[in-house]
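K.L.:
Pasted the sequence and its predicted model underneath.
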Amino acid sequence: MAQKIVPNLWFNHNADEAGGFYSEVLPQTGARVSARYPDDVPEWQADFAGDTLVVDLDVDGYRIALINAGAEFRPNPSISFMLTFDPLAFDDDVEAARRALDETWAGLATGGRVLMELDEYPFSRHYGWVEDRFGVSWQLVLAEPEREPRPFVIPQLMFSGPVQGKAQEAAEFYVSLFDDAHLGFIAEYTEPTGPAAVEDVMFGEFQLAGQPFSMRDSAAEQVYAFDCGVSLEVRCADQAEIDRLWAALSAVPEAEQCGWLADRYGVSWQIVPENMGELMERPGAYDTMMTQKKIVIADY
């Protein structure tokens, strides 16, 4: 099944460098340039003319898009990526899985910032949270033998600040918008923890369009929030699906541009047709996209 929801990460003129970096430090990962800026970009984008626009990252079969843009945004830990190292993927060898995790951690941590030390915790025998040199956050965890197999990559949304305590509400809202979607396991805080109240989500899981996601309410005050540094691109079958999701999700009119929107929780989405790549090859397509808020396929 094609991946319907693709995380997009914002980079400051260095998406090509990032693609090479992730290809080296993440297991089973490759990168390729999938789109370039046209030669005749607007004047304010002149330094991007003919340059890389999007680098596609394939992480063990999971697609992440790296957007080559400016300094306006940068990824932050409000949306991170959980990497589960399952011994089953290493011939049921726990030590081999642990070594692979440690090697990946060392690569991601080089030039980065440790958010939670790689260590044993009550919820995991081997876990760490790191922000890499580009600002992208990764949570690495060694799978427990008794747990069901999990995908290697799962995005996690962390709710804090003005949306503290909204994790389950948001997940329920998102589940209502997609096919093959449901809430999964939810663990609640049993006592106040930082800004998290009793019954806020300590860890939760949900599925959208057959893809796993996780969510949590933050246990610490945060200085960052959801923004365009990490956005969720939804590939829609037709204009009707674009219209439906746009109407349901868009909550910040000033954030609407080129298919981008921000929802009521501040999460950024890109609502695009699944053949956007083909549309962008048509004459004048880039100029058309730059004038649009919601993508209207018939304009291309």
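P.N.:
Perfect, I can see it now. Since this is a predicted model, take the numbers as computed values, not measurements.

K.L.:
CA only for contacts and neighbour counts going forward, please
P.N.:
Fine.

K.L.:
Which elements pack onto the helix or strand hosting Ser23?
P.N.:
For Ser23, the element it lies in under DSSP states H and E is helix 15-25. Here helix 15-25 touches strand 29-36, strand 52-59, strand 62-69, helix 94-109, going by 3 or more CA pairs under 8 Å, 6 or more residues apart in numbering; DSSP states H and E.

K.L.:
Let's have these in JSON lines, adding distance to Asn12 and mean neighbour count.
P.N.:
Shown next, in JSON lines, are these (distance: least, CA to CA, whole Å; neighbours: other CA atoms under 10 Å):
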{"stretch": "strand 29-36", "distance to Asn12": "15", "mean neighbour count": "17"}
{"stretch": "strand 52-59", "distance to Asn12": "11", "mean neighbour count": "22"}
{"stretch": "strand 62-69", "distance to Asn12": "5", "mean neighbour count": "22"}
{"stretch": "helix 94-109", "distance to Asn12": "18", "mean neighbour count": "18"}
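
K.L.:
tell me the SS of the nearest residue to Gly266 once chain neighbours are set aside?
P.N.:
Distances taken as CA to CA, 6 or more residues apart in numbering put Phe226 closest to Gly266, at 5.4 Å, once the chain neighbours are dropped. When classified by DSSP: H, G, I helix; E, B strand; the rest coil, Phe226 comes out as coil.

K.L.:
Phe226 against Arg264, yeah?
P.N.:
No. Using CA atoms under 8 Å, Phe226 is not in contact with Arg264; the gap is 10.8 Å.

K.L.:
got another, please set it beside the one above:
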Amino acid sequence: MARASSVLGVGWVTRKDEATKVTQHLWFEKDMEAAIGFYTGLVPDSRIESVSAVMADNPSGPAGSVKIAAFVLGGQNYMAIEAGPLDPFNHSFSIMVECDTQAELDRLWDALKDGGRTEECGWLKDRWGLSWQIAPTRLRELMDDLDPAKVKRVTEQMLKMVKLDIAPLEAAAKG
């Protein structure tokens, strides 16, 4: 984006030669480095790109107390900040991971629930309070089926579950 003058002052305009990028940004009260280290060690195609301290006094604390990180999680870009208390994580934002196998789903579920809490329909909160949805990749296909009776059976089966299990969902689809 480039700065441009507007009637009201300075604004932003997008140049045609610049691609727009969307990046999720997570605010941690504390332990950001531990959290993103855990996440990037757990989810394939993930890495921490940078961690730096804000070297100026700011509303969240003195110079050096606020940290900012860039990381990739499952091939998607994220940013994070550790800057003291603000609004806690809630269900209005979650990270969804689709798993090709039950073993992968179980591995992620077990790691993320450690120190957190489980919820219905494949949802859980990790030890930092971040909401996750851990689901089989196949669930999307089952829920997008053109047969409404099949979708209803799969949905009813899913609503009985805490951790999602591929086999009962497949069985429900078959009737």
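P.N.:
In hand now; what should we look at? Everything numeric in this text was worked out from a predicted model, so none of it was measured.

K.L.:
Could you tell me the TM-score of the two chains?
P.N.:
In this superposition the chains share a TM-score of 0.75, using TM-score structural alignment, normalised by the length of structure 2; 158 aligned residues with a CA RMSD of 3.1 Å.

K.L.:
returning to that earlier point: more neighbours: which of Phe226 and Arg264 of structure 1?
P.N.:
Just comparing Phe226 of structure 1 and Arg264: by other CA atoms under 10 Å the higher neighbour count belongs to Phe226, 23 against 13.

K.L.:
Relative to Ala172 of structure 2, how far out is the alignment partner in structure 2 of the more buried one?
P.N.:
Taking TM-score structural alignment, Phe226 of structure 1 has Phe89 as its aligned residue in structure 2. According to CA to CA, to the nearest Å, Phe89 of structure 2 and Ala172 of structure 2 sit 34 Å apart.

K.L.:
do Cys121 of structure 2 as well
P.N.:
Remark: distance between Cys121 of structure 2 and Ala172 of structure 2 (CA to CA) = 15 Å.

K.L.:
now do Asp165 of structure 2
P.N.:
Per CA to CA, Asp165 of structure 2 is found 11 Å from Ala172 of structure 2.

K.L.:
need the helices for structure 1, in chain order.
P.N.:
15-25, 94-109, 167-175, 239-249, 276-279, 285-291 (DSSP state H).

K.L.:
Tell me which of these sits nearest to Ser160 of structure 1.
P.N.:
Closest to Ser160 of structure 1 of the helices of structure 1 is helix 167-175 (CA to CA; 9.0 Å).

K.L.:
Now for the nearest residue to Thr104 of structure 1 once chain neighbours are set aside: which residues touch it?
P.N.:
Among residues not flanking Thr104 of structure 1 along the chain, Val25 sits closest, at 5.6 Å (CA to CA, 6+ apart). When contacts are counted by CA atoms under 8 Å, 6 or more residues apart in numbering, Val25 of structure 1 touches Glu103, Thr104, Gly107, Leu108.

K.L.:
For the spatially most central residue of structure 2, list the residues it contacts.
P.N.:
The centre of structure 2 sits closest to Ile95, judged by CA atoms, centre = their mean, with a distance of 2.3 Å. Applying CA under 8 Å, 6+ apart to Ile95 of structure 2 gives the contacts Ser131, Trp132, Gln133.

K.L.:
wait, doesn't the second one sit right on Lys125?
P.N.:
Yes. Here Trp132 of structure 2 reaches Lys125: they are 6.1 Å apart, a contact under CA under 8 Å.

K.L.:
Show the end-to-end separation of stretch 291-300 of structure 1, please.
P.N.:
Distance across stretch 291-300 of structure 1, first residue to last, is 12 Å (CA to CA).

K.L.:
Check which residues of stretch 49-62 of structure 2 are buried.
P.N.:
By neighbour count on 16 or more other CA atoms under 10 Å, the buried set for stretch 49-62 of structure 2 is Val54.

K.L.:
Pull the residues that contact it.
P.N.:
Here stretch 49-62 of structure 2 has contacts from 33, 63-72, 83-84, using CA under 8 Å, 6+ apart.

K.L.:
ok, these vs Leu159 of structure 2, which is closest?
P.N.:
Within the contacts of stretch 49-62 of structure 2, the smallest distance to Leu159 of structure 2 is 31.4 Å, found for Val72 (CA to CA).

K.L.:
counterpart of the closest one in structure 1?
P.N.:
Using TM-score structural alignment, Val72 of structure 2 sits opposite Gln207 in structure 1.

K.L.:
now Gln24 of structure 2
P.N.:
The equivalent of Gln24 of structure 2 in structure 1 is Pro155 (alignment by TM-score structural alignment).

K.L.:
From Glu131 of structure 1, how far off is its match?
P.N.:
Distance, Pro155 of structure 1 to Glu131 of structure 1, by CA to CA: 14 Å.

K.L.:
re earlier: now the angle from the helix holding Ser23 of structure 1 to helix 94-109?
P.N.:
Going by axes from the mean of the first three to the mean of the last three CA atoms, to 10 degrees, helix 15-25 of structure 1 is angled at 160 degrees with respect to helix 94-109.

K.L.:
what span of structure 2 lines up against helix 15-25 of structure 1?
P.N.:
Helix 15-25 of structure 1 corresponds to no residues in structure 2, going by TM-score structural alignment.

K.L.:
Figure out how far that helix is from the centre of its chain.
P.N.:
16 Å (CA atoms, centre = their mean, to the nearest Å).

K.L.:
cool, and stretch 251-260 of structure 1?
P.N.:
18 Å.

K.L.:
Any buried residues in it, and which?
P.N.:
By 16+ other CA under 10 Å, the buried positions in stretch 251-260 of structure 1 come out as Ala251, Ala255, Glu256, Gln257, Cys258, Gly259, Trp260.

K.L.:
mind checking how far Leu157 of structure 1 is from Ala248 of structure 1?
P.N.:
As judged by CA to CA, Leu157 of structure 1 and Ala248 of structure 1 stand 19 Å apart.
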